[in-house]
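[1] No sequence on hand, only this structure:
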């Protein structure tokens, strides 16, 4: 992760160097006091979509990327209090939900799953956001 200047010592902003961050002006993860939030995470690794056509594997990869980002600011899976999942096809909901359960079944954060018309890359089937509380 790469540190990005914030508004003072209370806010930490880290970028992953992903292909869209600099272009669109955002960070992978921001920690503001006790709250840590990730940007949308997909199954993009080294600029390439991995697990093309597999919504469950894309979910696991996206969650791993989000959890790795949260770890960079001191948050672990047990600190996650909210997740959001965006899926491009309603038929993927059960696979995505089961993959989410495999990671967060013991934690049980609040969660939202929304069907969307599409994501930034047509090979993306799912995008996730994570929020953690370190209070």
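    Received the coordinates, thanks. Because the structure is a prediction, the values reported are computed rather than measured.

[2] Please make it C-alpha for all contacts and neighbour counts, starting now.
    OK.

[3] which helices and strands does the lengthiest helix in the chain pack with?
    As assigned by DSSP state H, the longest helix anywhere in the chain is helix 55-72. Counting contacts by 3 or more CA pairs under 8 Å, 6 or more residues apart in numbering; DSSP states H and E, helix 55-72 packs against strand 35-38, helix 93-104, strand 126-133.

[4] Could you pull out the buried residues of stretch 111-118?
    Within stretch 111-118, the residues that qualify as buried are residue 113, counting by 16 or more other CA atoms under 10 Å.

[5] A further structure is provided below for comparison with the first:
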């Protein structure tokens, strides 16, 4: 049976979803934009600041599940503009290390929160 996990260091869900679902030996982390934990608003400072905040939120969720960023095996990046990808990659490189997770990047036409430029979701080992 899948287990839902929530972090008190990440923004509260604004819908009917879990921060993390533990299923088998994997942790499926919800997609994070640059949501500030205290307010749920998108952080100011553009794609670099939003990516930084998304990675912090992912780290908080993985920690709540007893895991860490170095156990990420799969990453999906959704961006409003592929021109942001080099910046997104540079920021995530500060949080991830080799062996790099497999990754997909997709340009999309909109995200759930106004002003969001990037959303990242991951799968990690438990």
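    Alright, I've got the coordinates. Because the structure is a prediction, the values reported are computed rather than measured.

[6] about what we covered before: okay if I get the helices and strands packed on helix 55-72 of the first structure as a markdown table plus mean neighbour count and distance to residue 82 of the first structure?
    Listed next are those as a markdown table, based on neighbours: other CA atoms under 10 Å; distance: least, CA to CA, whole Å:
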| stretch | mean neighbour count | distance to residue 82 of the first structure |
| --- | --- | --- |
| strand 35-38 | 22 | 9 |
| helix 93-104 | 16 | 10 |
| strand 126-133 | 24 | 5 |
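
[7] what's the closest of these to residue 45 of the first structure?
    strand 126-133 (13.4 Å; CA to CA).

[8] now the helices and strands packed on helix 55-72 of the first structure in JSON lines, with distance to residue 67 of the first structure?
    Output for these, formatted as JSON lines (distance: least, CA to CA, whole Å):
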{"stretch": "strand 35-38", "distance to residue 67 of the first structure": "9"}
{"stretch": "helix 93-104", "distance to residue 67 of the first structure": "10"}
{"stretch": "strand 126-133", "distance to residue 67 of the first structure": "8"}
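
[9] and residue 119 of the second structure, what does it touch?
    31-34, 51, 54, 77-79, 111 (CA atoms under 8 Å, 6 or more residues apart in numbering).
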